[in-house]
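Visitor: kindly generate the corresponding structure for this input.
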Amino acid sequence: MTTRPVRIGVQIQPQHATYEKIRDTAVELEELGVDILFNWDHFYPLSGEPDGLHFESWTMLASLAELTTRVELGALVNCNSYRNANLQADMARTIDHISAKGGTGRFIFGTGSGWFERDYDEYGYDFGTVGTRLDALARDLPIIEDRWGKLNPAPTRKIPVLIGGGGEKKTLRSVATHADIWHSFSDPATLERKLGILAEHGAAVGRDVSEIEISTEIGKRSVADVEAQYDMGATLFTVGISGPDYDYSALTDWLAWRDSKNA
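Guide: Down below sits the predicted model:
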């Protein structure tokens, strides 16, 4: 069992709600005591009315960085295909500074290879294949990290890199090489298997994968399943909520569970 503290993140899905509702929800969640606020990087809703209300990820994160004072924040996850790698690095550094407020930044660079074909088609990006998108992510991560070393001013801290996805050959290789946090939607049995594969990639690239924080989606999982994931080393647990109402009534119990683990 890990000694890393348990954290609870909430993904405020930027769909079917006004920006005012999203803003107010973010402020309320920080006051409630969540550790991280996430959104997602898409251009259209992923559920419900396909052409419903929706807002862009990065500009929203910059606003939330100004609105909040304590929570970390980022996308779960950024789509690498939508922006030049050097631009992503600069945007991340800028939000890092916006969120710092005279101290250390709170931005998490969550990223992945992309998958939602409508985004690509409507906004004019080349969808390619799963393989080409994963290859592009592997190519761009070193560029992003290199750009962080060149920017003036530099980031306020080593910006944590969160990689989302469970692909065993390419994604987990990138996780072993670059990630501070790995996020997946794995059930306990799948998580156990993929952690073994991640360890193999870590050995291949010379990385101690115990350095990587393990993140997983709570969703509708039972407490027993979440406990099993915790026993395997997962410490970041995320809850997704959608507009228009953003019901997070179940969150109080999960925050109490977090506090019991960290006591």
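Visitor: when you work out contacts or count neighbours from here on, use the C-alpha atoms and nothing else.
Guide: OK.
Visitor: would you list every one of the strands in the stretch 151-263 of the chain?
Guide: Using DSSP state E, counting those that start in this stretch, the strands of the stretch 151-263 of the chain run over residues 161-164, 181-184, 213-217, 234-242.
Visitor: so which of the ones you listed is the most surrounded?
Guide: Among these, strand 161-164 has the highest mean neighbour count (mean count of other Cα atoms under 10 Å), at a mean of 25.
Visitor: residue boundaries of the helices in this protein?
Guide: 19-32, 57-67, 85-100, 117-123, 130-148, 171-178, 188-205, 223-231, 251-262 (DSSP state H).
Visitor: center of this structure - which residue?
Guide: Closest to where the C-alpha atoms of the chain average out (Cα atoms, centre = their mean) is Leu76, at 3.2 Å.
Visitor: is it true that it touches Leu37?
Guide: No. Look at Leu76 against Leu37 with Cα atoms under 8 Å: they stay out of range, at 9.3 Å.
Visitor: which residues do these two both contact?
Guide: Each of Gln11 lies in contact with both Leu76 and Leu37 under the rule Cα atoms under 8 Å, 6 or more residues apart in numbering.
Visitor: would you check that Thr2 makes contact with Gly233?
Guide: Yes. Between Thr2 and Gly233 there is a contact at 5.4 Å, judged by Cα under 8 Å.
Visitor: which of the two has more neighbours?
Guide: Shown here are Thr2 and Gly233; by other Cα atoms under 10 Å, Gly233 has more neighbours (22 against 13).
Visitor: contact partners for the more buried one?
Guide: Met1, Thr2, Ile214.
Visitor: got it, and Lys170?
Guide: Counting by Cα under 8 Å, 6+ apart, Lys170 has contacts Leu134, Asp135.
Visitor: equivalent analysis for Phe237, please.
Guide: Val6, Arg7, Ile8, Gly9, Ser215, Thr216, Glu217, Ile218.
Visitor: can you give me the first-to-last residue distance of stretch 73-82?
Guide: This stretch, stretch 73-82, spans 20 Å end to end (Cα to Cα, to the nearest Å).
Visitor: run the chain-centre distance for it.
Guide: 7 Å (Cα atoms, centre = their mean, to the nearest Å).
Visitor: Pro45 is in contact with His16, correct?
Guide: Yes. Between His16 and Pro45 there is a contact under Cα under 8 Å: 7.4 Å.
Visitor: on that earlier part again, same list (the helices of the chain) but as a markdown table, adding distance to Gly240 and mean neighbour count.
Guide: What follows is the helices of the chain, written out as a markdown table (distance: least, Cα to Cα, whole Å; neighbours: other Cα atoms under 10 Å):
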| stretch | distance to Gly240 | mean neighbour count |
| --- | --- | --- |
| helix 19-32 | 12 | 16 |
| helix 57-67 | 15 | 19 |
| helix 85-100 | 22 | 22 |
| helix 117-123 | 20 | 13 |
| helix 130-148 | 24 | 17 |
| helix 171-178 | 22 | 23 |
| helix 188-205 | 19 | 16 |
| helix 223-231 | 15 | 16 |
| helix 251-262 | 10 | 14 |
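Visitor: to check against the first, give me the structure of this:
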Amino acid sequence: MSSRDFPLRIGVQLQPQQAPEYKLIRDAVRRAEDTGVDVAFNWDHFFPLYGDPDGAHFECWTMLGAWAEQTSNVEIGALVTCNSYRNPELLADMARTVDHISDGRLILGIGSGWFERDYDEYGYEFGTAGSRLDDLGRALPRIADRLGKLNPKPTRDIPVLIGGGGEKKTLRHVAEHADIWHYFVDEEAYRRKSAILDEHCAAVGRDPATIEHSAAVEARGGSIDAALREAVALRDAGVTLITVGVGGPDYDLSTLDAVCRWRDAN
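Guide: Okay, the predicted model is just below:
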């Protein structure tokens, strides 16, 4: 595993589910920015992933446009966008637009997709895990190409975050296209996946030290001390972007506050 020289950063994933009114999410992202978080993420689904499966839920990218106006300092993005839900050229244009609205604070998080209910109810072809990963591999160069053609161009080279840990295809896509690699993983599995990513980087001629490593700790039902121990273990293993997942409707940010204070002490 290669040494990486990235600052320790903290993200929050404000999961846009079970909140019956958008103002609860708007308030949460304001509170998160006041807490001192570095990145605010949502996610790209159409139905809740836990709790009431038919509970309240809001759409990802329209929300990011609102966050771009509402926030001032934090980077924003999806953890992650589902590649299957939008034409790659359209997604590039959406990303460029949110990049401009936010004055250059967008992270383009993307993955191959997995939540079958989204596909079935919104009319997308689910395919197989392999076919969805192949689609992602074809989409990433198209997104990059369209970003280069848009007028006006993005305000910066929009960082691409790829989520997932598939060892044959996903990590190869990370090696070829990503600035940030995110995976929901424990320390032991992370170390193994990271070594495999380094192998893919060697195969494509990429310095693995140029890829920021990202992982998540969860606030749901767990103690703050447990989340802090997990954050320490991930940092010691090489993760420099640690994101706290927070679900609605209450959006309790006490774990996020503790993790941000731990960052500041380190």
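Visitor: could I get the helices of structure 1 as a markdown table with distance to Ile108 of structure 1?
Guide: Converted to a markdown table, these look like this (distance: least, Cα to Cα, whole Å):
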| stretch | distance to Ile108 of structure 1 |
| --- | --- |
| helix 19-32 | 16 |
| helix 57-67 | 10 |
| helix 85-100 | 8 |
| helix 117-123 | 23 |
| helix 130-148 | 13 |
| helix 171-178 | 13 |
| helix 188-205 | 21 |
| helix 223-231 | 22 |
| helix 251-262 | 20 |
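Visitor: the ones you listed: which one's closest to Arg157 of structure 1?
Guide: helix 85-100 (8.2 Å; Cα to Cα).
Visitor: ok, residues contacting that closest one?
Guide: Contacts for helix 85-100 of structure 1 (Cα under 8 Å, 6+ apart): 58, 61-62, 65-66, 68-69, 104-107, 109, 140-141, 143-145, 147-148, 151, 154-156, 159.
Visitor: one more time with 7 Å
Guide: 62, 65-66, 105-107, 109, 140, 143-144, 147-148, 155-156 (Cα atoms under 7 Å, 6 or more residues apart in numbering).
Visitor: equivalent analysis for stretch 51-67 of structure 1, please.
Guide: With Cα under 7 Å, 6+ apart, stretch 51-67 of structure 1 has contacts from 14-17, 39-45, 74-75, 95, 98-99.
Visitor: what is the nearest of these to Ala26 of structure 1?
Guide: For the contacts of stretch 51-67 of structure 1, with Ala26 of structure 1 as the reference and Cα to Cα as the criterion, the closest is Asn39, at 10.2 Å.
Visitor: quick revisit: make TSV from the contacts of Gly233 of structure 1 and add distance to Leu191 of structure 1 to it.
Guide: Written out in TSV, the entries for those read as follows (distance: Cα to Cα, whole Å):
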residue	distance to Leu191 of structure 1
Met1	15
Thr2	15
Ile214	10
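Visitor: which of those lies closest to Tyr120 of structure 1?
Guide: Nearest member of the contacts of Gly233 of structure 1 to Tyr120 of structure 1, counting by Cα to Cα, is Ile214, at 29.2 Å.
Visitor: for the closest residue in space to the closest one that isn't next to it in sequence, give its distance to Pro5 of structure 1.
Guide: In space, Ile214 of structure 1 comes closest to Ala234 once its chain neighbours are excluded; the distance is 4.5 Å by Cα to Cα, 6 or more residues apart in numbering. Using Cα to Cα, Ala234 of structure 1 is found at 10 Å from Pro5 of structure 1.
Visitor: try Trp182 of structure 1
Guide: Distance from Trp182 of structure 1 to Pro5 of structure 1, by Cα to Cα: 15 Å.
Visitor: now Glu192 of structure 1
Guide: Computed as Cα to Cα, the Glu192 of structure 1 to Pro5 of structure 1 distance reads 20 Å.
Visitor: which residue lines up with Arg31 of structure 2 in structure 1?
Guide: When structure 1 is aligned by TM-score structural alignment, Arg31 of structure 2 is paired with Glu28.
Visitor: please apply the same query to Ala92 of structure 2.
Guide: Match for Ala92 of structure 2 (TM-score structural alignment): Ala89.
Visitor: and what of Cys60 of structure 2?
Guide: In structure 1, Cys60 of structure 2 lands on Ser57 (TM-score structural alignment).
Visitor: and for Phe47 of structure 2?
Guide: In structure 1, Phe47 of structure 2 lines up with Tyr44, judged by TM-score structural alignment.
Visitor: how close does the spatially closest residue to its match that is not a sequence neighbour get to Arg118 of structure 1?
Guide: Closest residue to Tyr44 of structure 1 apart from its sequence neighbours, by Cα to Cα, 6+ apart: His54 at 5.9 Å. To Arg118 of structure 1, His54 of structure 1 is 14 Å away according to Cα to Cα.
Visitor: shared neighbours of those two, anything?
Guide: Shared contacts of His54 of structure 1 and Arg118, defined by Cα under 7 Å, 6+ apart, are absent.
Visitor: Gln17 of structure 2: what's it in contact with?
Guide: Going by Cα under 7 Å, 6+ apart, Gln17 of structure 2 touches Pro48, Ala56, His57, Phe58, Gly247, Gly248.
Visitor: and the nearest residue to the second one once chain neighbours are set aside, how many neighbours does it have?
Guide: Read that as Ala56 of structure 2. The spatial neighbour of Ala56 of structure 2 that comes closest, neighbours along the chain excluded (Cα to Cα, 6+ apart), is Gln18 at 4.6 Å. Gln18 of structure 2 has 22 neighbours, counted by other Cα under 10 Å.
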